[in-house]
Every structure is written in C-alpha cells, then in structure tokens.
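**Student:** sequence first, predicted model second:
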Amino acid sequence: MMTSVNMIQESAEWIKQKITVEPMVGLILGSGLGDLADEIDQPVHLSYEDIPHFPTSTVAGHKGQLVIGSLEGKPVMAMQGRFHYYEGYSMQEITFPVRVMKELGCESLIVTNACGGMNDDFQPGDLMIIDDHINFTGGNPLIGKNLDGYGPRFPDMSNTYTPALREHAFESAEKLGQEIQRGVYAAVSGPTYMSGAELVMLRKLGGDVVGMSTVPEAMVARHMSMNILGISCITDMAIGETIEGITHEEVMEVAAQAKPRFKTLVRHVLKTGKSELWHSKEEE
C-alpha cells in the first residue's frame, strides 16, 4: 500500500482530536526499550489498532500504542513498538507513523533499536550513537510517487543523523558518566539473524552494528528535513568468525538490563538540549 497525503492527514486529524499538546519530538522505542514511554507526564495512550491507516505491530515485547504527553518538559509523541519490513508490511507502511509525526508538528525524531555488535571493541549492553547507516534491506521507503509537500524527489542522505544532536547525546553520556560507543548501523530485512559469512561481509563494508529497523524511519524523517538522533542498544555480539546462536528472548533480556542507562540518557538529552536543537531547519 502506497502512502498518500490524505491518509497522513486523516491519521493526524484523528489523533489531534485526542490530544491537547502539539508534539515537538517523536520517539520510536525499539525492542525492550519501550518502558520509557511509561514515564511520560500527562500521557494520552492511543492503540495502533484504533488509528486510521496505522499498521499493527506483531512483535513480542512491543505494546503497539502511541503515548503523547511531556517528557523532561518537551512535548513528545512516543511509539511503544514499531513496524518492521519482515512483518510483511511495505516500506511505506512501516514509515507511515513518521509522516504522521511530522504532520502533527514533530520537528525532531529520536529513533532507537536493539542490535547486534560487529565491532570487536563493543560488548553486550553498550549503547551506541548512530553516526551513519548502510541500507542493506533491499528496499527504500521513498520509492514510488514523491510526496512533494513533504520533501524533494532526490533527498540527500549523506548526513542523515543530525551532527548537533549526535554531539549533544555524546556529551550527555559523558556528563552522566556513561561509556558510549558511536558508529555505523547496518540495516537488513530480517527476520533471520545473519550467517557468519554475511556478518563478515557487513563488517568489511563498514558496519559496526546490525539490525532490522531504524534506517527506513530515518530516511523518511530525513526526506522531511527532521532532525534525527539514533541510539542503538547492543544486545549481543555478532562477530562472523565466532558467532554463536541468539534468540529474541536473549535480545530482550540484555535490552532490559541496559534499559536504566538508556532511559537516563534519553531523558538527559531531552532535558538539557537547547530549543534550537529540536527545531528542524527546512532545506531551501
């Protein structure tokens, strides 16, 4: 299903009738990290099933709802659970909520995920600021008719993740005494975990971590000139030469262990980020 402007506006108008704040920052909370939305002040909870044109998350550990309210004094719109290419949705469907976020007023996006670490210097439980990405999913959410009112036909992805937000997040981690990594996120379609040879290939291509999300949402947000901060939680080591089996349950367990540091970091980033960090600079 291709996304249309009417679909975006219908979803946004339905949500507007349910809320009293205009969100400024969108949050996409990955596997095991959704509890941050439970800390939002004066929350409004909206089930994906009730929102016009929204898909429904099928992944264990994802609550499948929007939570809209205030976090550290910033009006936010959080997704507790995201949609994935491997669930059978189109790229346009899985990125549809980002379009709606923009329509509702969000100028910035914080996108998070659980992922496997391919860099020998990383270890399970680490958090990583995404500096760049490799789209190895085999798809692109911008294929098809361009939504001219939202962005250009040929958007530039050379600086997808906003440098000022990346540096602010890195400085926030330092102030909190958190050790934090930074690197390149390689996105694959899933749902299978990668073979050893595939992991070696991705690492040689420049990937530091590998996962099954984030990049499509970031591409659509970039298309709309939103500011973007990406944070990965490394739940297992995916070193091709020495790879051991991993299950979704194990991924969730490590994400749960890292959750307190993750929530503290995101809250600090929101609390201490100056206003101009969250306002997008529309491209000329």
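**Tutor:** Cool, the structure landed.
**Student:** use CA for all of it now, contacts and neighbours both
**Tutor:** Will do.
**Student:** report how many residues lie close to residue 59.
**Tutor:** Counted by other CA atoms under 10 Å, the residues lying close to residue 59 total 15.
**Student:** got the contact list for it?
**Tutor:** When contacts are counted by CA atoms under 8 Å, 6 or more residues apart in numbering, residue 59 touches residue 81.
**Student:** what about it, which SS state?
**Tutor:** Assigned with DSSP: H, G, I helix; E, B strand; the rest coil, residue 59 falls in the coil class.
**Student:** what about it, distance to residue 82?
**Tutor:** Distance, residue 59 to residue 82, using CA to CA, to the nearest Å: 9 Å.
**Student:** enumerate every residue touching the nearest residue to residue 27 once chain neighbours are set aside.
**Tutor:** Closest residue in space to residue 27, ignoring its immediate chain neighbours: residue 78 at 4.4 Å, by CA to CA, 6 or more residues apart in numbering. Residue 78 sits next to 26-29, 37, 66-68 when contact means CA under 8 Å, 6+ apart.
**Student:** putting a second one here so we can go through both:
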Amino acid sequence: MDNTTLSQQAAEALTYLQKKVPAELHEPVVGITCGSGLSGLAESVLPEPRCEIPYTDIPHFPPSTVHGHAGKFLFGLLELNKKPIVLMVGRVHYYEGHSIQSITIPVRLMKRLGVETIIVTNAAGSLNPDYSVGDLVILNDHINLAGLAGIHPLRGPNADDFGTRFPALSDAYDLDLRRRAHQLWKSLGRGTKSTRRLHEGVYAFVGGPSYETRAECRILRSFGADVVGMSTVPEIIVARHCNIRVFALSLVTNNAVLEAGPRGDDIAIQGSSAQDLYKAIEKGKANHEEVLAAGQNAAADVQQLVGLLVRDILSTDHAH
C-alpha cells in the first residue's frame, strides 16, 4: 500500500465520520491516543455530547485485537463551550499483522478531522535503572530501530497533501508542551503526595510482540534509550509529517532485565533443583498482565496530568 492510497483511504474514512459524528463535535483540535491500560482517559470526557465509533465500523481502519485496547474513536468535550477532542481508546500495532503504513491511518485521519496537537500515551519497559514501575516519562526523543532497517511509515510515494518528502524529526517532541507538562505536574504536588515520579527520556521502538531479550535490552540501553515499547514512534513520525504538534507520555509498567543472567556452567547452580533453576532464569520476566495492572494503578495520575494539559492547550491556544 502506498501513501497515495492511504490519503484516499483517510478521505473516505473522514467522510464516514462526518456523517456519524454530531456537528458540535466536528473539528477536534486535540487528539489523544490511549495506550495499554490507559483507556481510563476516556472517563475525563463529559457524558454529553459524546460519540463513540468502533474502529471496525470505519472504512479502511485497522482493527485493534489486543486485550486492554477497546478499539474505538471517542469524540467529546472535557468542558462545555470548549473545542471538542477525539480519543483513540486503544491503538493498533504493527505486530498485530497490519502494515506499518496502515497503523498510522488514525493519525492521518486526525489531521483531516482538524487535530493540531496529538497526545500519545503508552506502556513501556524501563531500561533506565533510575526509573521505577509506576513512574511517568515524558518523551523527548526516540530510536526507531524498525525505521533504520527500512520498516518506515513514510516509505513509498510521498503523500504531498500531508507533508514534505523528507520531514525533520529533531524537533518531533514539542518543547513548549513538555515545559507545560512539567509545570502542571509540579502544581499537582505529586512530589510530596506520591512516590510516582515524572522524568524525561528517550523511547526505543521495537516491532514486538515478544518482549526484548536481556542482550537486546543492554544494546538499547547502550544506544541511549530510557524506555522501550512496541508503539508510538510510527504515529509520531506521521504526526510530524502532517505538521501536528506532539506530546508523548510513557508509563513505566515493568523493569527490563539488563543483567546477563545465570550461565549453564555456573558453579553456583550445579546441583540446583529444577524449581530453583526456573526461579533464577524467570526473575524479572515481563508479562502483559503486569502492564495492564500498572496502567490501572497509575490511571488517576495519568488522567489528571493529561486532562490538565489538554485544558491548558484549549484555554491558551484556542481561547474563545
């Protein structure tokens, strides 16, 4: 699928949504992507007016198949008499079998809807020993391993109606939005009321769905990555290609295992039982259930920070 076809598909999806979404919710200026375990962000939206549309109903839209991702667009308001917003309640991933281009159709569609700023959240594994499970990380850069290998959402003919052939990414993560987020976090007094901390760091994108090996984690850390995950970066690239401002936030849901682990010829394990060997090699093993659990535990803080940031954007950038 080339990018010209994607432009046509985005236009057809837009036509469908414009017929389904109430007029007062047209032209949302902020889009939010809810990552694993973070769909509770949808609770911030007022009960009326709102409109929910499953991905499976939208033409050309890739379905979400991962547990913890509801798979729907939600249009609504955070406050009455303010500009509407749109949320992706659950995202689609490359590892689900979709092409790298098709998983970014939602971002192109957001651009067509009128979105000027996108807030992307995700669950990520920590590579930085200073980070703890439950901490939040504002992204200020990324390492696109798949893209460096040629699996890139802008590969193929350029969609000129969206952006330039060679978009720069050195400014991908908006500095003003990052500054505002830090200020808002401080205003919440999280430093005294909670052990949850807010950092800034670099996100490494890997294809998934398997979690990274110990050696891979050490490589990523040596490259300068602070967190690692299976999403976000393709969306960021396409958002910047579309000239959409970007704010990205990772929730640390597990600590990646960086140490090499026991060797088979280690004297210390000779004579150990099978159960003891299992415990030794399984230490720190990641699983999706802990990702969802960490998301649920952090939901209130994430919702509050993102909600305040969106309100700030709507009040200062789009004052009525």
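**Tutor:** All right, it came through fine. Because the structure is predicted, anything quoted here is derived from the model rather than measured.
**Student:** shared with structure 2, which of the contacts of residue 78 of structure 1?
**Tutor:** Contacts from these that recur in structure 2, judged by both residues aligned by TM-score structural alignment, their matches' CA atoms under 8 Å, are 26-29, 37, 66-68.
**Student:** mind listing which of those are in strands?
**Tutor:** Per DSSP state E, strands hold the following members of those: 26-29, 66-68.
**Student:** residue 38 of structure 1 maps to what in structure 2?
**Tutor:** Using TM-score structural alignment, the partner of residue 38 of structure 1 in structure 2 is residue 43.
**Student:** how many residues are close by its match?
**Tutor:** By other CA under 10 Å, neighbour count at residue 43 of structure 2 equals 10.
**Student:** distance of it from residue 67 of structure 2?
**Tutor:** 19 Å.
**Student:** check residue 164 of structure 2 too.
**Tutor:** Relative to residue 67 of structure 2, and taking CA to CA, residue 164 of structure 2 is found at 36 Å.
**Student:** sorry, back to before: dump the contacts of residue 78 of structure 1 to TSV, plus distance to residue 270 of structure 1 and neighbour count.
**Tutor:** Formatted as TSV, the contacts of residue 78 of structure 1 follow (distance: CA to CA, whole Å; neighbours: other CA atoms under 10 Å):
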residue	distance to residue 270 of structure 1	neighbour count
26	11	27
27	11	26
28	14	24
29	15	24
37	13	26
66	18	24
67	16	23
68	15	28
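**Student:** need the max-distance pair from those residues.
**Tutor:** 29 and 68 (13.2 Å; CA to CA).
**Student:** the stretch 151-300 of structure 2: strands as residue ranges?
**Tutor:** With DSSP state E, counting those that start in this stretch as the definition, the stretch 151-300 of structure 2 shows strands at residue ranges 198-205, 227-229, 245-255.
**Student:** check the mean deviation of the longest one from structure 1.
**Tutor:** Okay, so that is strand 245-255 of structure 2. Compared with structure 1 after fitting, strand 245-255 of structure 2 has a mean deviation of 0.4 Å; criterion: mean CA distance after the TM-score superposition for structure 1.
**Student:** ditto for the first one
**Tutor:** By mean CA distance after the TM-score superposition for structure 1, the fitted strand 198-205 of structure 2 averages 0.6 Å away from its aligned residues in structure 1.
**Student:** against structure 1, where does that strand fall?
**Tutor:** Going by TM-score structural alignment: strand 198-205 of structure 2 matches residues 180-187.
**Student:** chain center to the matching stretch: distance?
**Tutor:** 13 Å (CA atoms, centre = their mean, to the nearest Å).
**Student:** OK, contacts around the residue nearest the centre of structure 1?
**Tutor:** The residue lying closest to the centre of structure 1 (CA atoms, centre = their mean) is residue 111, at 2.3 Å. Contacts for residue 111 of structure 1 were tallied using CA under 8 Å, 6+ apart; they are 27-30, 214, 217-218, 228-231.
**Student:** of all those, which two lie farthest apart?
**Tutor:** Put simply, by CA to CA the two of these set farthest apart are 30 and 228, 15.3 Å from each other.
**Student:** show me where the stretch 1-150 of structure 1 has helices.
**Tutor:** Along the stretch 1-150 of structure 1, counting by DSSP state H, counting those that start in this stretch, helices occupy 5-16, 91-94, 96-104.
**Student:** save those as a markdown table, and put in distance to residue 263 of structure 1 too.
**Tutor:** Formatted as a markdown table, these follow (distance: least, CA to CA, whole Å):
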| stretch | distance to residue 263 of structure 1 |
| --- | --- |
| helix 5-16 | 26 |
| helix 91-94 | 24 |
| helix 96-104 | 21 |
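**Student:** columns mean neighbour count and distance to residue 194 of structure 1 on top of those, output as CSV?
**Tutor:** Output for these, formatted as CSV (neighbours: other CA atoms under 10 Å; distance: least, CA to CA, whole Å):
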stretch, mean neighbour count, distance to residue 194 of structure 1
helix 5-16, 16, 34
helix 91-94, 22, 21
helix 96-104, 23, 27
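**Student:** quick one: which of these is nearest residue 205 of structure 1?
**Tutor:** Among those, helix 91-94 sits nearest to residue 205 of structure 1 (CA to CA), with 23.4 Å.
**Student:** where does the closest one end up in structure 2?
**Tutor:** Against structure 2, helix 91-94 of structure 1 falls on residues 100-103 (TM-score structural alignment).
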